[in-house]
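# Please find the sequence and the predicted model below.
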Amino acid sequence: MHLLIAGVLLASLSLSSAADGGWFTVYGDPVQSERDLIQIRPASIAHLEGDLISVEVRVTRDTLREAYGGGQYRGHQSLAVVDCAQREAWYTRMRFYAQPGWNGAASTERTFRQGEAPVTFKAIPDQADRLVRAACRLRR
């Protein structure tokens, strides 16, 4: 039974990833680019050391948000490190966009040290944990 469920989940993951350029939707609807959306790119997942992996993340928000380090954004494309054992994640690089859906030129790009910019989604409860679980399940 578990194998059947795993097979169905993998099939749906493959279809949703292929339909959106390889991005897996953790939260939201990719068709509604003006709404909150959280995605990871499974093909980008790389083992770093121990239980640490890296993954590309992209987020678009329905309202302006305050960026780590200052400034406002509606979307960002980022690289995150995920600690699968501790079930936490932090951004190491973030490219911010003033428009939702990563439209237009990036307004700011920043890099961060471990723990300096934790993966959190204010006003979208439990989605950071969901992102961590998804990335850890998809690791190679």
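Ah, there it is.

# make it CA atoms for all contacts and neighbour counts henceforth
OK.

# Validate this expectation: residue 5 resides in a helix.
Yes - assigned with DSSP: H, G, I helix; E, B strand; the rest coil, residue 5 falls within a helix.

# what number of residues lie near it?
Using other Cα atoms under 10 Å, residue 5 has 10 neighbouring residues.

# next one: the one 4 residues further on
Look at residue 9: counted by other Cα under 10 Å, it has 12 neighbours.

# And residue 121, by the same measure?
Counted with other Cα under 10 Å, residue 121 comes out at 15.

# shouldn't it be in contact with residue 128?
Yes - counting by Cα atoms under 8 Å, residue 121 does reach residue 128; the two are 6.4 Å apart.

# Do a quick rundown of the helices in this protein.
Assignment of helices within the chain using DSSP state H yields the ranges 2-19, 127-138.

# got the buried residues for the first one?
It refers to helix 2-19. For helix 2-19, the neighbour count (16 or more other Cα atoms under 10 Å) marks 13, 16, 17 as buried.

# Then the last one?
By neighbour count with 16+ other Cα under 10 Å, helix 127-138 contains the buried residues 127, 128, 129, 131, 132, 133, 134, 135, 136.

# ok, second structure coming up, stack it against the first:
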Amino acid sequence: MRYLFAGLMLATVCFPSMAKEWFVVYGDPLQSQSDLIEIRPSFISTVDLPTVEVRVSRSVERNAYGGGKYRSHHSIAVIDCSNQAGWYTQMDFYGLPVWTGPVTQSRSFKVGHAPVAFAEIPGEADRLVRAACKLVK
């Protein structure tokens, strides 16, 4: 798996357009009105705990961590592979799906305070954690 990760990192250096690529964890990026969860493999860092960039677009308006409404968010999450858990540390919320329009609110959290979770999409938080952990090994 290390070779896969090294190959992804080399590809992002050699082909900068790949640095913008997103890995779909759940959903279909061609369906802008559906639920979608993505991570960007080129962003993964491994200082202490792995950190990954996450984008989520929801099919309906949701309640944001800490209050307020949103349809999509672009976030940074810290992943604890040994405990199979993740927490958001930074979240930018949008009122429209697929990260369009202005950021309506931005929040920062301490590790352990805002768990990676997707209400009404069972098992996908675990899947995101497993995918991120596979990419850093």
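On my side now, so go ahead. Just so you know, these numbers come straight off a predicted model, no measurement behind them.

# Superposed, what's their TM-score?
Remark: TM-score between the superposed chains equals 0.86 [TM-score structural alignment, normalised by the length of structure 2]; 126 aligned residues with a Cα RMSD of 2.2 Å.

# Can you tell me which of the buried residues of helix 2-19 of structure 1 is closest to residue 5 of structure 1?
Nearest to residue 5 of structure 1, judged by Cα to Cα, of these is residue 13 at 12.1 Å.

# leaving aside the residues next to it on the chain, what's closest to that closest one?
Computed as Cα to Cα, 6 or more residues apart in numbering, the closest residue to residue 13 of structure 1 that is not its neighbour in sequence is residue 24, at 6.9 Å.

# Over to residue 27 of structure 1?
Beyond its immediate neighbours in the sequence, the residue positioned closest to residue 27 of structure 1 (Cα to Cα, 6+ apart) is residue 38, lying 5.0 Å away.

# before we move on, what about residue 92 of structure 1?
Once flanking residues are discounted, residue 92 of structure 1 sits nearest to residue 112: 4.6 Å by Cα to Cα, 6+ apart.

# The one you found -> structure 2?
Per TM-score structural alignment, the equivalent position to residue 112 of structure 1 in structure 2 is residue 109.

# Would you mind confirming that its match is in contact with residue 89?
Yes - Residue 109 of structure 2 lies in contact with residue 89 (Cα under 8 Å); the separation is 4.5 Å.

# Comparing those two, which residue is more hemmed in?
With neighbours defined as other Cα under 10 Å, residue 109 of structure 2 and residue 89 compare such that residue 89 has more, 20 against 16.

# what sits against that one?
With contacts defined as Cα atoms under 8 Å, 6 or more residues apart in numbering, residue 89 of structure 2 is in contact with 75, 76, 77, 78, 108, 109, 110, 111, 114.

# any idea how far the alignment partner in structure 1 of it is from residue 31 of structure 1?
Taking TM-score structural alignment, residue 89 of structure 2 has residue 92 as its aligned residue in structure 1. Residue 92 of structure 1 sits 28 Å away from residue 31 of structure 1, going by Cα to Cα, to the nearest Å.

# What of residue 93 of structure 1?
As for residue 93 of structure 1, its distance to residue 31 of structure 1 is 26 Å (criterion: Cα to Cα).

# the strands in structure 2, which residues?
With DSSP state E as the criterion, structure 2 has strands at 23-26, 36-45, 51-63, 69-80, 85-94, 103-108.

# Dump those into JSON lines; add distance to residue 13 of structure 2 as well.
What follows is those, written out as JSON lines (distance: least, Cα to Cα, whole Å):
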{"stretch": "strand 23-26", "distance to residue 13 of structure 2": "17"}
{"stretch": "strand 36-45", "distance to residue 13 of structure 2": "9"}
{"stretch": "strand 51-63", "distance to residue 13 of structure 2": "18"}
{"stretch": "strand 69-80", "distance to residue 13 of structure 2": "21"}
{"stretch": "strand 85-94", "distance to residue 13 of structure 2": "25"}
{"stretch": "strand 103-108", "distance to residue 13 of structure 2": "29"}
